[in-house]
Every structure is written in C-alpha cells, then in structure tokens.
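Asks: here's my sequence, what's the structure:
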Amino acid sequence: MAVKLLLVGLGNYTHPNTRHNVGMMVLDNLAKQLNLTWTQHRPWKSHMAQIPLSFVTKSNVVDVDLILIKPRLLMNVSGTCVAKAVKELSIPASNIYVFHDDLQRSLGKLSIKTGGSANGHNGVKSVMEKLGTDAFKRVRIGIGRPEDRSPDVVADFVLNKFLPAEIATLEETVYPLIAPGQGLQTLCVRGELWRPVKEKQQKQQKQQPSPKLESVDLPSTPLDIKVQ
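Replies: Coordinates of the predicted model:
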C-alpha cells in the first residue's frame, strides 16, 4: 500500500518570486521536473498536483502517493488550506512537509526539523494552530536577512522579489536537493535532506580533530647550514 506524503509550499500566491514565497518556488520547480500540472482544488482553497512514485531501496520498494499543494490564502491564514487537505487525505502529521522561508539562515542553506516553535513564522504558526499539532516536518529554506533588522525593513525584504543572482543560487544549491532522483528519494523514504557526497566529505573534514604536533628536542647550539 502506498504511503501518502503531503508537501506544502508556503507563500502568498498572488506575489510570485518573492522571498516569502520560496517554499512555493521549490514545489514549482519539483512539479516542473516531474512534468506535473497544477490544478485549482477549491475545497482546499489551494492549487494541487499529485503523482504516484516508487523508490527502490537496498531492501525493498517503497510506493509513495505524493501530493503537492500551494495554498491560495494569504500566508498568515494558510493553515486553513493545509488542514482541509490533511483531513480529506487522512494524512498523519509525520507525513507532512511544510516548505517555508527562513530569515535565520543564509541564502540557499536548508535544514529540516520536526516539531518545535514556529520561530516567528506566521505561516508555520497558522499551520500549527489549524492542525492542532506541531509534529509535522518543516523544510526551512534560507533567504538571508538585511543588515537593518527593523520590522519595516525586514518586511520589505521578504516581500520583494529575488534578484537574478539569488535565483541562480536557488537553482544551484536548493532545487537539486529536492529534485527527482536521490534528493526526492531521501526526503520521501528517509524523511531527511539529501547531502551530496562532496558536502558530506567537507562536513566530516570539519569534524575531524586537528593533528597533534609532537614535541621535538632542539639542539642547544645553532645548526650549521651551508649554502653551496
């Protein structure tokens, strides 16, 4: 029997390509690579796309019914859309992945966590309130933060569109981690983010302790170095 997984892209549907919409942008890219067409699903007040997938692991084959949704309501009340979809699909919180922007991380940095506070993100807060639980997974996508931390400046920052160079960064560092293949399989089967081999090696090297220098007894008299 196929496992149902729900991927939610948070954002403001009427403001495409803004930093606050990066969750929707990631799902748009995934849908494009899977050749999916978004359709408006009025009962959920969302756009949705769906596809059955099979992932071959070392021990078995995992069948997944993958559902993607983009709420049409504003970010701050998007939990209503998610709750309607979850109720109709009968999906447990552990099978829900909410993709959203994160000011605490530099552009292109991803992390995933289950449960915990909304960290000030109103979209995540709305989902928590409407589901009545925080036990869903959040894929946090770094968008950076302006040097001026005043509320008005931050609000303008997240509601403005990505610069071309920032879009290029997303295409290079973010989209591949959720792309069909190793990225999507790691997310759907293991509930984790895929890390390329090179990135894993760099992380391991950072964790290795620095080599200890052995003490050497130096001669009491200066060395006699001859230059020919």
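
Asks: rest of the way, CA atoms for contacts and neighbours
Replies: Will do.

Asks: hey, where'd the helices end up in the chain?
Replies: Listed in chain order, the helices of the chain (DSSP state H) span 22-33, 79-89, 122-131, 151-159, 164-169, 182-185, 197-207.

Asks: what does the fourth one contact?
Replies: With contact meaning Cα atoms under 8 Å, 6 or more residues apart in numbering, helix 151-159 is reached by 15, 18, 19, 20, 145, 146, 148.

Asks: most neighbours out of those residues, which is it?
Replies: In terms of neighbour count, residue 19 stands highest of these at 29 neighbours, by other Cα atoms under 10 Å.

Asks: can you lay out the contacts of helix 151-159 as TSV showing distance to residue 176?
Replies: Formatted as TSV, the contacts of helix 151-159 follow (distance: Cα to Cα, whole Å):
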residue	distance to residue 176
15	24
18	20
19	18
20	20
145	23
146	26
148	31
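
Asks: which of these sits closest to residue 135?
Replies: Taking Cα to Cα as the measure, residue 20 is the one of these closest to residue 135, at 22.6 Å.

Asks: make sure the closest one is actually in contact with residue 9.
Replies: No. With contact defined as Cα atoms under 8 Å, residue 20 does not reach residue 9; the gap is 10.6 Å.

Asks: give the residues shared as contacts by those two.
Replies: Shared contacts of residue 20 and residue 9, defined by Cα under 8 Å, 6+ apart, comprise residue 100.

Asks: quickly note the distance from the residue nearest the centre of the chain to residue 204.
Replies: Nearest to the geometric centre of the chain sits residue 139, at 3.4 Å (Cα atoms, centre = their mean). Applying Cα to Cα, to the nearest Å, the value for residue 139 to residue 204 is 23 Å.

Asks: do residue 170 as well
Replies: Using Cα to Cα, residue 170 is found at 24 Å from residue 204.

Asks: of those two, who's got more company?
Replies: residue 170 (21 against 10).

Asks: and this one, please, so the two structures can be compared:
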Amino acid sequence: MNVLPSAPAKIPHILLYATGNHTHPTTKHSLGQYIIPSLLARFGLPGEREFLRLERKHDCWVGSGMVRGRELGAGDQNAGFRLTVAKPRVLMNINGRPLPFLLRTLSASHPPPTYAPPTLIALHDNLTLHPLTVGKPRFGVSAQGHGGLSSIESSLKTKDFWRLGLGIGRGGNAPGDGGVVKWVLSELGRDEKVFWEAEGVDRVVQVVEEMVDKLRRGDAGKGKGKK
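Replies: Next up, the predicted model:
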C-alpha cells in the first residue's frame, strides 16, 4: 500500500475517492460524488450503476478500469492508466473508514511491477474556493475543517495524500457562522449542475491526466499546491 505519489511504473494507478453523503447525493457537500457519472463518461468508462459495485467488505462502491489512448504528454499516446473510483457508503464524517482496507485490496489485486501502487486523490467540496472552480491538487495540507478529509487523515494516520477541491464558496457566510452548515447541505443549483457536469468535470479530468503524466515521468512531487 502506498498513499504517497507513486514511483514510475509500467501502468500508473489513480484512486479517486469521492467524499460526500451518499444519502444526500445532490447537495453541495456531496459534490465529489455528484460528478462521478460525468467523470466516468469523460474517461470512456461505463455508467455509474454498471461501473461501481457495492463492496460490502469495504463499505463503499468501487469500480476499476483501464483508461486508454489518451495523450498524456509523457510520450506514448497509446499508453493507458488504471483508474479506480470509490464512493463510501458511510456518512461524511466517517468517509475515511473504508480506505485502509480498500488500499490494501487494490495493491494486492493490481500489484507491481505491472502496476504502480494506487495514488490517492480525495475529491471534496471546498468552501474556500470560489463557486464553480476547481483547485490545484494539494498534498499533505490541512483538512480545513472538512469532516471527510479529517476522517481520511484519521483512518490512514497520515495527511500524506492528494486532495482536489471543488469550489462551492461560503454563500456569504463567515467562517464559524452556523449558516455554513446550512449552505453545504443545500441543494446544488441548476447553474451549478450544468457547470459540474461539463466544464467543471473537464477540469477534473485534466488534473487527473496531468497527475498521470507526472507519475510516468517520476516527478509527481509532494509539493503543497496552493488553492
């Protein structure tokens, strides 16, 4: 198991871990999970119901497949990478609970030297980013009060993993304001859905492909990317 940026290997392996409350799939707080269907479509993978299977032993929905034929800047346009997408079946504040066992299982089922250890990227809503924006991937930084990220840190006993923030803003609420809770649990608006199903998810795909490119070159460093 390795949650750190992976060393160069024949086939990079990305684990996108989508934080959220699966019982409230269209709220701002579940944005990481909301974009899954659009992400799968962009990567040429089957739809969510077909691709993600409930793994009761992991307590999450998991799907894994090869993404092929993408131009990744590392040279070989025909080279692919393995993409695993996981959606926890537990509430946000314990989202991290399935991860240790899941990472061990993935490392065993897709072992080196054929595959690199899975590189974990946690998808999460972000209050500090402007709405309708995608942040830079950030490694080993503060959870900033996000319950899902805090749970992942607690479960893995480390902050050393990548996070990709999806901007929802604060809706005019100040930090510590009780209105923040109401805001993150509010429904995504029509304009938000349109953005995240198209332009927003395209940016997420770009970030993943850039990460794969860096993994192939062996330079996916641990730099703490800023928002």
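
Asks: got a TM-score for the pair?
Replies: Remark: TM-score between the superposed chains equals 0.75 [TM-score structural alignment, normalised by the length of the second structure]; 189 aligned residues with a Cα RMSD of 2.3 Å.

Asks: re earlier: adding distance to residue 67 of the first structure, write the helices of the first structure out as TSV.
Replies: Shown next, in TSV, are the helices of the first structure (distance: least, Cα to Cα, whole Å):
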stretch	distance to residue 67 of the first structure
helix 22-33	10
helix 79-89	10
helix 122-131	17
helix 151-159	27
helix 164-169	25
helix 182-185	13
helix 197-207	28
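
Asks: which one of these lies nearest to residue 54 of the first structure?
Replies: Of those, the one closest to residue 54 of the first structure (Cα to Cα) turns out to be helix 182-185, at 9.0 Å.

Asks: report the separation between the closest residue to residue 37 of the second structure other than its chain neighbours and residue 149 of the second structure.
Replies: Spatial nearest neighbour of residue 37 of the second structure, excluding adjacent residues (Cα to Cα, 6 or more residues apart in numbering): residue 48 at 5.4 Å. Separation of residue 48 of the second structure from residue 149 of the second structure (Cα to Cα) stands at 23 Å.

Asks: neighbour count for these two, which is higher?
Replies: residue 149 (24 against 18).

Asks: what do we get in the first structure for that one?
Replies: For residue 149 of the second structure, the aligned residue in the first structure is residue 124 (criterion: TM-score structural alignment).

Asks: before we move on, what about residue 85 of the second structure?
Replies: Applying TM-score structural alignment, one finds that residue 85 of the second structure aligns to residue 68 in the first structure.

Asks: pull the number of nearby residues for that match.
Replies: Neighbourhood size, residue 68 of the first structure [other Cα under 10 Å]: 23.

Asks: check contacts around it.
Replies: 6, 7, 8, 9, 27, 48, 49, 50 are the contacts of residue 68 of the first structure under Cα under 8 Å, 6+ apart.

Asks: tell me which two in those residues are the farthest apart.
Replies: Top of the distance list for the contacts of residue 68 of the first structure (Cα to Cα): 9 and 50, 13.8 Å.

Asks: which of the two has more neighbours?
Replies: A count of neighbours by other Cα under 10 Å puts residue 9 above the other of residue 9 of the first structure and residue 50, at 27 against 18.

Asks: state the distance from the closest residue to residue 150 of the second structure other than its chain neighbours to residue 37 of the second structure.
Replies: Excluding the flanking residues, the one nearest residue 150 of the second structure by Cα to Cα, 6+ apart is residue 143, at 5.7 Å. Per Cα to Cα, residue 143 of the second structure is found 26 Å from residue 37 of the second structure.

Asks: how about residue 29 of the second structure?
Replies: Distance from residue 29 of the second structure to residue 37 of the second structure, by Cα to Cα: 17 Å.

Asks: with residue 89 of the second structure instead?
Replies: 17 Å.

Asks: same check, this time on residue 135 of the second structure
Replies: As judged by Cα to Cα, residue 135 of the second structure and residue 37 of the second structure stand 20 Å apart.

Asks: the two: which is more packed in?
Replies: Neighbour count, other Cα under 10 Å: between residue 135 of the second structure and residue 37, residue 135 has more, with 20 against 17.

Asks: so what corresponds to residue 191 of the second structure in the first structure?
Replies: Counting by TM-score structural alignment, the partner of residue 191 of the second structure is residue 165.

Asks: out of the contacts of helix 151-159 of the first structure, which is nearest to residue 177 of the first structure?
Replies: residue 19 (18.5 Å).

Asks: residue in the second structure matching that closest one?
Replies: Match for residue 19 of the first structure (TM-score structural alignment): residue 28.

Asks: so how far is residue 126 of the second structure from its match?
Replies: Separation of residue 28 of the second structure from residue 126 of the second structure (Cα to Cα): 9 Å.

Asks: mutual contacts of those two, please.
Replies: Counting by Cα under 8 Å, 6+ apart, the residues touching both residue 28 of the second structure and residue 126 are residue 168.

Asks: show me the contacts for the corresponding residue of the first structure for residue 53 of the second structure.
Replies: Mapped onto the first structure by TM-score structural alignment, residue 53 of the second structure lines up with residue 39. Listed by Cα under 8 Å, 6+ apart, the contact set of residue 39 of the first structure reads 47, 48, 49.
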